[in-house]
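Asks: missing the sequence, but the structure's below:
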């Protein structure tokens, strides 16, 4: 991938960019295999090397008349990265329109050193169908009326399925606050393997749609091979694994702490005519010990891993676990806490080319 920002030393986030991609993939696979031995490994799932990222998280800096959309330098000044080649084309094409919105709506960029200003971040997500969801992270509600005034023009310029404002008044390294105001739409339809997932403003989704689609296909293939009568998707988000693996006669459920994500999962299940029991709850507190425990459990936790849930899975009646991890270090730790659930096969999915990050899918079987 050619990147003028990298070559000019304006952004060095893609730390492995100078390493040929085939070598990146091979070294990533070797690193994961060292941490997770004794597995039968499928070939790694490669990504496109550019234009793969479906979400842009742009810090806004500079001035109202000359804003920067990109990242912040160590001194808090802005580094403009509007043409970042990692982003999907609809995101790159939208950046000049969003820069114009900052100027025309007089959205004063937040200045970190002085703790002054209003607009902190622009978050833009693209769907496979080319639609966009925009979130503006503001320090206060002061600018909302001006954004509303320009909303019609914005909708005319961009294929926006959702526009919302998030209020984050605190001066700390937290991307978003607790209050979200939807100005338009509110849902981005994310079609993955013909499964119509739905993203609300706060919903989590993998940043690489093509690789996420491969991840869901692989997990579903392993689940169908085992063919459990019951399965539970923990940390289910908007229902990606559960909706892919739902089958007639298979009792499927999903648990997620975010109510907004569960609402989205219900909507997708209804469209597909699937009977999946999605519910809001703490994945670590789900009943796994009674006779109603599922035969198979899918876990897709955050980077910290499943923690105390590992011991409960070890003591449960579940015969199989499919573990999707974005952190091989915590995955290895969690596997050690489940000695009766033996990892039998795995696959590396390169969600984040040009970095050392890896997504790993592992199938565990009780022995």
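Replies: Nice, thanks for sending it over. From a predicted model like this one, the values you see are computed outputs, not experimental measurements.

Asks: C-alpha only now, for contacts and for neighbours.
Replies: Noted.

Asks: and for residue 129, the neighbour number?
Replies: Counted with other Cα atoms under 10 Å, the neighbours of residue 129 add up to 9.

Asks: how close does it sit to residue 332?
Replies: Per Cα to Cα, to the nearest Å, residue 129 is found 37 Å from residue 332.

Asks: check residue 59 too.
Replies: 34 Å.

Asks: more neighbours: which of these two?
Replies: Per other Cα under 10 Å, whichever of residue 59 and residue 332 has more neighbours is residue 59, with 23 against 16.

Asks: that one contacts residue 118, doesn't it?
Replies: No: when contacts are counted by Cα atoms under 8 Å, residue 59 is not listed as touching residue 118 (11.9 Å).

Asks: any chance you could list what contacts stretch 14-23?
Replies: Stretch 14-23 is contacted from outside by 1, 6, 24, 49, 353-356, using Cα atoms under 8 Å, 6 or more residues apart in numbering.

Asks: now do the buried residues in that stretch.
Replies: Residues of stretch 14-23 classed as buried: 17, 21 (neighbour count, 16 or more other Cα atoms under 10 Å).

Asks: cool, and stretch 336-349?
Replies: 337-338, 340-343, 345-349.

Asks: A further structure is provided below for comparison with the first:
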């Protein structure tokens, strides 16, 4: 992939830009294999572990969510990032974003001007509009979120909503997020939904998930669909009567693995994500699927012994599941674990704490082309 922003030194976020894509994927696979070497040896050696071919992504146009800093002025806004002097740098045509997002960002820049929204200046701590967050669904619909410092321009945003929807008809969910603090985060706790529609339907294969503004969703729709298909395929082979989906987000693994007679529980700290997952389960008529807002580790530690499932799916953030949950899984009666990780370093350390859960299958999925990040999904079986 070629990128003018990278070539000009404007943006260097994609650290692997210019490296042949096949080499990127191979390097990620080799690095993951090296990090999981001890887990493979503890599981019986290379012959005991099946490594499936790496899942590739489109090299460009794959990222379904853009988190763009708004800088400059209302008359000449920048949509992109900040430079070393905290000034706005425009990258509205970023090539890793999906086509729908690339088409939307110039429209949103024009809207900032026409609506008179005042970009926030980090250096002086003045202004109102901090970020524009845009997510595109597989069907081409958009969720657009304006992150504001205060309610000062909320009335202006409401009054011009019709103009925005006319200029950008693919925007089916529009919100204002309030972030009054001056700190390095992209959104605040309070969300004001401006449109009648509150969720963005994300249709992946046979499953439609509902995404609310503050819910996590995999950033690469194409690879996410293959991730869920791989995990649910492994689960179907094992035929567990019960399973947990810990760190479930909007329910991706749980909803894809749900089958008649299989009792599925999804656990997630975000109440908005749990609401989304529950809505998806109800619309799909899944009676044996339940979601609850709770900490994954706390849920496991306080579970009644008779409610511990046969299989557990974990999909933690980069820090991994940590020693407490890993130790609980090691000592539990759980027979199988599907561990999906965005950080093979913490994956390796977590597996080292669960020696009785043997690594049986592994696969690298290139969720983040042009960067060093990756997703790895593994199947562990006791004994």
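Replies: Received it, and whenever you're ready, just let me know what you need. None of these values were measured; they are calculated from a predicted model.

Asks: re earlier: closest one of the buried residues of stretch 336-349 of structure 1 to residue 181 of structure 1?
Replies: For these, the residue nearest residue 181 of structure 1 by Cα to Cα is residue 349; the value is 34.8 Å.

Asks: the closest one against residue 46, yeah?
Replies: Yes: applying Cα under 8 Å as the test, residue 349 of structure 1 and residue 46 come out as touching, 6.6 Å apart.

Asks: who touches both of these two?
Replies: When contacts are counted by Cα under 8 Å, 6+ apart, the set common to residue 349 of structure 1 and residue 46 consists of residue 211.

Asks: structure 1: helices as residue ranges?
Replies: Using DSSP state H, the helices of structure 1 run over 4-7, 21-35, 89-104, 144-149, 151-157, 209-226, 240-245, 259-272, 309-315, 328-336.

Asks: can you say which of these is packed in most?
Replies: Burial of these is given as mean neighbour count (mean count of other Cα atoms under 10 Å); helix 240-245 ranks first at a mean of 23.

Asks: read off where it ends up in structure 2.
Replies: On structure 2, the counterpart of helix 240-245 of structure 1 by TM-score structural alignment is residues 252-257.

Asks: what is the distance between the matching stretch and the centre of its chain?
Replies: Distance of stretch 252-257 of structure 2 from the chain centroid (Cα atoms, centre = their mean, to the nearest Å) equals 15 Å.

Asks: that one vs structure 1, average offset?
Replies: Per the superposition on structure 1, stretch 252-257 of structure 2 and its aligned residues are separated by 0.4 Å on average (mean Cα distance after the TM-score superposition for structure 1).

Asks: ok, residues contacting that stretch?
Replies: The list of residues contacting stretch 252-257 of structure 2 from outside it, by Cα under 8 Å, 6+ apart, reads 206-207, 209, 228-229, 231-232, 235-236, 244-245, 248, 264-266, 281, 289, 313.

Asks: one more: stretch 143-157 of structure 2?
Replies: For stretch 143-157 of structure 2, contacts defined as Cα under 8 Å, 6+ apart pick out 115, 117, 120, 127-136, 171-181, 186-188, 200, 213.

Asks: would you work out how far apart the start and end of stretch 189-203 of structure 1 are?
Replies: End to end - Cα to Cα - stretch 189-203 of structure 1 spans 12 Å.

Asks: what's that stretch aligned against in structure 2?
Replies: Using TM-score structural alignment, stretch 189-203 of structure 1 corresponds to residues 201-215 of structure 2.

Asks: flag every buried residue along the matching stretch.
Replies: So stretch 201-215 of structure 2, judged by 16+ other Cα under 10 Å, has buried residues 201-202, 204, 208-215.

Asks: do the same with stretch 285-298 of structure 2
Replies: By 16+ other Cα under 10 Å, the buried positions in stretch 285-298 of structure 2 come out as 286, 289-294, 296-297.

Asks: just give the nearest non-adjacent residue to the alignment partner in structure 2 of residue 265 of structure 1, would you?
Replies: Counting by TM-score structural alignment, residue 265 of structure 1 lines up with residue 277 in structure 2. Nearest non-adjacent residue to residue 277 of structure 2, counting by Cα to Cα, 6 or more residues apart in numbering: residue 250, 4.6 Å away.

Asks: the one you found contacts residue 270, correct?
Replies: No: Residue 250 of structure 2 is not in contact with residue 270 according to Cα under 8 Å; the separation is 9.1 Å.

Asks: which of those two has more neighbours?
Replies: Shown here are residue 250 of structure 2 and residue 270; by other Cα under 10 Å, residue 250 has more neighbours (30 against 20).

Asks: spit out the contact partners of the more buried one.
Replies: By Cα under 8 Å, 6+ apart, the contact list for residue 250 of structure 2 reads 209-211, 215-217, 273-274, 276-277.

Asks: identify, from these, the entry nearest to residue 92 of structure 2.
Replies: residue 217 (21.8 Å).

Asks: burial count for that closest one?
Replies: So residue 217 of structure 2, with other Cα under 10 Å, has 22 neighbours.
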